[in-house]
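Novice: sequence below, structure please.
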Amino acid sequence: MELAERAAVGIDNARRYTSQHAAALVLQRSLLPQHLPEQSAVDVAYRYLPADSRVGVGGDWFDVIPLSGARVGLTVGDVVGHGVHAAATMGRLRATVRTLALLDLDPAELLTRLDDLVAQDSDSHAEGGPIDEALGVTCLYAIYDPVSSRCVWASAGHPPPIVADASGSVALSALAPGPPLGLGGLPYENVELNLSSGSVVAFFTDGVVEDRRTDIDIGIDRLAQVLTWQRCPLEELCDRALSDMPPGPQADDATLLLVRTRRLGADHVADLELPPEPTMVAHARTLTERQLAIWGLSELSFTASLVVSELVTNGIRYATGPVMLRLIRDRCLLCEVSDNAHTAPHLRRARRDDEGGRGLFLVAQVSQRWGTRYTSSGKTIWAELAIP
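Specialist: Model prediction:
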């Protein structure tokens, strides 16, 4: 009788463990991107290998986030621990990173805000509650700009990326990681790097380069060696990288995100510096119409001229220096106006007797998306127009 009871308890525990593991795996995979959006800025390939079933799934995540100005945000992170709680924490942090990224924050500022949120959550768990799984999470966030070929990244305790340039030279980034999320201490810092078109950048979690039998330095050297084949297709590079992992059960999730950079040619970008004079609005409209005719987008002339007119007028009215107009022909038409003012315009509902206040409303109505991002010298207001 006692033997039967023990057997029943063992079977019940096994069923519970199997159910929890399956739920965690489904949860994690449902929260990870299933289809990454196509980008003009980068080509992407990735692999995600969950930990062995005897250990459970962990909290690795990655994401590719389209940003304004044809830029792209790239992130990879690793939650401490395994199971349902780790997978749920991963989903929460990934969603938070995506939300903050869409505010056009630079990497160091994004990680600072994410760190504050994790610290606040951990404080709420401190008094008798469960331990917050987000405490001690590592995360790396990068922004790549295909117009300037400039990449900026920052790390919260996460291994720095490995870069293989177009010539085949491979180097570990000079990024000095800041503290993991929620632990406080040193501030996060941005590292800037100009990437030649065709460079391959490897973002990874420690499960790719470290296990019980392999030191992390050896694993990083092994991954760097794979990247010397950077002219190979990214899918093949992913397979090569993970085939070098030692056989047998893995104690941790392994996530690898490979990115090959592209550069938008000069024939896809038009820049114009305008003095802060009201007469320059007409000049900006003329330039826009002329450039769209060159690009074969004359159908967009009226709409684009309207958007440019409103944004340039706004810049000239409130800025104290020159206004920069940029047009980018990408998967859509991008109109950007930059000035030295740090105050952002706000969409509002104009009353019938108001003489102004309708410009941004018109921009919002005729564009796919619009927004504001801040720079060290001021701000940029941008709008995206669909190409017929």
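Novice: every contact and neighbour count from this point should use C-alpha atoms.
Specialist: Noted.
Novice: residues in contact with stretch 328-336?
Specialist: 40, 69-70, 268-270, 295, 304, 307-308, 324-327, 380-387 (C-alpha atoms under 8 Å, 6 or more residues apart in numbering).
Novice: and these, which of them are buried?
Specialist: Buried residues within the contacts of stretch 328-336, defined by neighbour count using 16 or more other C-alpha atoms under 10 Å: 40, 69-70, 304, 307-308, 324-327, 380-385.
Novice: which ones among the contacts of stretch 328-336 lie within helices?
Specialist: Among those, the ones falling in helices (DSSP state H) are Ala304, Val307, Val308.
Novice: what's the neighbour count on the nearest residue to Gly81 once chain neighbours are set aside?
Specialist: Excluding its sequence neighbours, the residue lying closest to Gly81 (C-alpha to C-alpha, 6 or more residues apart in numbering) is Gly58, at 6.0 Å. Gly58 has 29 neighbours, counted by other C-alpha atoms under 10 Å.
Novice: was I right about Gly58 contacting Gly77?
Specialist: No - with contact defined as C-alpha atoms under 8 Å, Gly58 does not reach Gly77; the gap is 11.0 Å.
Novice: to which secondary structure element type does the residue nearest to Asn190 when sequence neighbours are not counted belong?
Specialist: Computed as C-alpha to C-alpha, 6+ apart, the closest residue to Asn190 that is not its neighbour in sequence is Ala154, at 4.9 Å. Of the three states, Ala154 takes strand under DSSP: H, G, I helix; E, B strand; the rest coil.
Novice: next up, for comparison:
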Amino acid sequence: MPSSDAYALVRRNVGAVEPTVDSVVSSAVHELSLGAERLIHDVERCLQREVPELWEDPDVARLTRENIVKYFAAALPGLEQGSDPSEIPLPAIGGEGARRLAQRGKSVSSTLRGLRLAQSCVVDRLLEEITRLTDDTELAGAAMRKLVALVAAYVDRFSEQEVIMFHEERDRHLRQRMSVVNEAGMRVGTTLDIVRTSQELADLATGYFADAVTVDMLDSALGNCPQRGGVPVVRRVAQQSVMENGPEPSIPPQQLHSFPDGSPLALALDSGRPSRHIHASLLEDRQAARPAHGPDTDARRIHSTLVVPLRARGSTLGVAQFFRHCTPDLYDEQDLLLAQEIAARAAVAIDNARRYTQAHSTALTLQRSLLPRVTPSQSAVEVACRYLPAAAQLGVGGDWYDVIPLSGARVALVVGDVVGHGIHAAATMGRLRTAVRTLADIDLPPDELLTHLDDVVLRLSAEAMAEPDVASAGDIGATCLYAVFDPVASCCTLARAGHVLPAVVSPDGIVTLLDLPAGPPLGLGGMPFEAVEVDLPEGSLLALYTDGLIESADHDIEAGLTRLRHALAQRTPSLEAACDTVLEALLSADRPRDDVALLLARTQALGERQVATWSVDADPAAVALARADVSAQLSVWGLEDLDFTAELIVSELVTNAIRYGRPPIRLRLIHDRTLTCEVSDASSTSPHLRRARIFDEGGRGLLLVAQLAEHWGTRHARQGKTVWAECALSPPDIVPSTLGLDS
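Specialist: So this is what the prediction gives:
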């Protein structure tokens, strides 16, 4: 039975008329509104018990409480007035909880379940009130049905709003995440540089979801020092913050440090697993990880952090930390997943940069070891040279230069360029440089030398094609310019194999490009090379270089040659300064697009005071006259100490020319860094050392020459040959006495 007060209320709501369904519903809602605070408390306790996930996150819990209050504040007055559920306003903050769940990566089902539980609590209380208001079973049943329908309709509207906002926020969050990931693909790893890639990661993260970022790389991953006593040593390679006066890491860039055992950073490096930390635990971790020289500035303002290892191809390379101190939201699992995704992209880029840096360093070391460290001593030319590797993205190339002393005070100048970049190009360059030196040692003319070098390249190409692991580099090609300068005749013989033209600066400063037959690049085979002889008076400057010097992205080859002429025409105090002038004029501040080799040679002449020449009759009696001429010339040069050695060598060489060669015979002495004795004849037959038997009357002459001379050999000309021997200006202490003469 309803109380008299409740029954009076019903009567009051309808005047003197009998109670109706609407009046009973209105009275029940009114009674419930009077105890709204108790109802809100009961609903909150129910939700905490049945839907605990709504209370795990402080922000979601706060919004849930506010939603309960706003829910009753909006729904109960409308129900009491009999308003249509579609017209009852929804709470102003409705949907915020769903948005927060979407941001946290949680399901909206917990919110919907909470709404249904709240609906059940309200309906149960309303049904209690209806039974108190009337004992008319039919009226009570109709009021209950209407009340359930009204509450369900309102809750359905509320639920629909939650679902819509949840999906909107989830879609927005996914779009934002994909946008960050896509931008990471464009902004992180733009270069093959470890430090820059790490800084790109820090810059990207601070622009989207972090207030501060630090990146530490294992020093062993950078190819530096190994671990000390099992503790990983890391190097701070990048850091970034959104504000100048915010908390800054106490570890400066490029400083080595380590993380204590058990710290989140040490665990991340050891296990390769990321972690998320908030407030107090973070402070302890950061205090434990910092070096002893001081704490981080305002570290207590940081309220959450992410620790994400940088892993690529199964290896841990370092660790990145993402901090929040300005953004009020704590990091959640979705933030951790996003940090992992962009850190994984950055790790692959860093590993690519690391591998490339190691390969580039190896190739550069190999190439520099194959290039001449110092130019050999010789008097034919004064030389200065430069080698500049290409930009890091392109890799080391196969450019080389060389200066090779030859017999007769001559010198060979070489510049070459192997097609391609990397270790294979550098190794090929080393093999070709060795081949050139070997061919130069037998004194081949420039055109013949290039022909043999072409055969070498063809063999190398065939070998590379036969190896599957280097098949991609099978088509080996190269260009080369080979020049031989003779300071006695002041002339230079040049031949080129597809190489750029050399430049000559005359003693009066006029710059010209030598017009040489092009010749095919090395590796084509079957095509001839042609040599050209040009006069180079003393003081002329010969410039040999590779195409990387004159080719550039901002100008063509013709413009590069024009710049080269202007640079060579400038007066400089030395050849070293001339090299610097040329490089500054033709290359930008950045690394060149291709390797650059530059070789400058200023010619010097050996005049009549340093060269003596005689014609020798093809008569054994001429040997004594030749010895006398040599002795007299040595006295003029003040080299009397070499008289005995030189006479023995000249006697042997002239005797062999008379016996085995053909006239005309010519004897020449060259006084340079050494004393060179040369005997030329018209025969192409080369002498050679042989072991003489005990009773042989001859065969020991060349052995004697080899013992007395520093170097000796034979060079061939178009007609005939020249046998030469070089003697040190200080005579040997002991002269072999057990060897006889052929003459």
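Novice: list just the nearest of the ones in helices among the contacts of stretch 328-336 of structure 1 to Met90 of structure 1.
Specialist: Looking at those and their distance to Met90 of structure 1, the nearest is Val307, at 39.2 Å (C-alpha to C-alpha).
Novice: show me what the closest one aligns to in structure 2.
Specialist: Aligned by TM-score structural alignment, Val307 of structure 1 pairs with Ile649 of structure 2.
Novice: for Pro663 of structure 2, see how far away that match is.
Specialist: 19 Å (C-alpha to C-alpha, to the nearest Å).
Novice: just Leu675 of structure 2 next, same as before
Specialist: For Leu675 of structure 2 relative to Pro663 of structure 2 (C-alpha to C-alpha), the value is 24 Å.
Novice: okay, now the residue nearest to Asn190 of structure 1: neighbour count?
Specialist: By other C-alpha under 10 Å, 28 other residues sit near Ala154 of structure 1.
Novice: I'd say it and Pro187 touch.
Specialist: No - Ala154 of structure 1 lies out of contact with Pro187 (C-alpha under 8 Å); the separation is 10.4 Å.
Novice: shared neighbours of the two, anything?
Specialist: With C-alpha under 8 Å, 6+ apart, Ala154 of structure 1 and Pro187 have common neighbours Gly178.
Novice: where along the stretch 51-200 of structure 1 do the helices fall?
Specialist: Shown for the stretch 51-200 of structure 1, the helices assigned by DSSP state H, counting those that start in this stretch span residues 84-101, 107-126.
Novice: which positions within the last one qualify as buried?
Specialist: What it means is helix 107-126 of structure 1. So, applying 16+ other C-alpha under 10 Å, buried residues of helix 107-126 of structure 1: 107-119, 121-122.
Novice: how about it, aligned to which bit of structure 2?
Specialist: Against structure 2, helix 107-126 of structure 1 falls on residues 446-465 (TM-score structural alignment).
Novice: check the mean deviation of the matching stretch from structure 1.
Specialist: Comparison of stretch 446-465 of structure 2 with structure 1 after fitting gives an average deviation of 1.3 Å (mean C-alpha distance after the TM-score superposition for structure 1).
Novice: Asp590 of structure 2: how many residues sit nearby?
Specialist: Other residues close to Asp590 of structure 2 by other C-alpha under 10 Å number 8.
Novice: just say helix, strand or coil for the counterpart of it in structure 1.
Specialist: Counting by TM-score structural alignment, Asp590 of structure 2 lines up with Gly248 in structure 1. Following three-state DSSP, the label given to Gly248 of structure 1 is coil.
Novice: which residues sit in contact with Gly248 of structure 1?
Specialist: Contacts of Gly248 of structure 1 by C-alpha under 8 Å, 6+ apart: none found.
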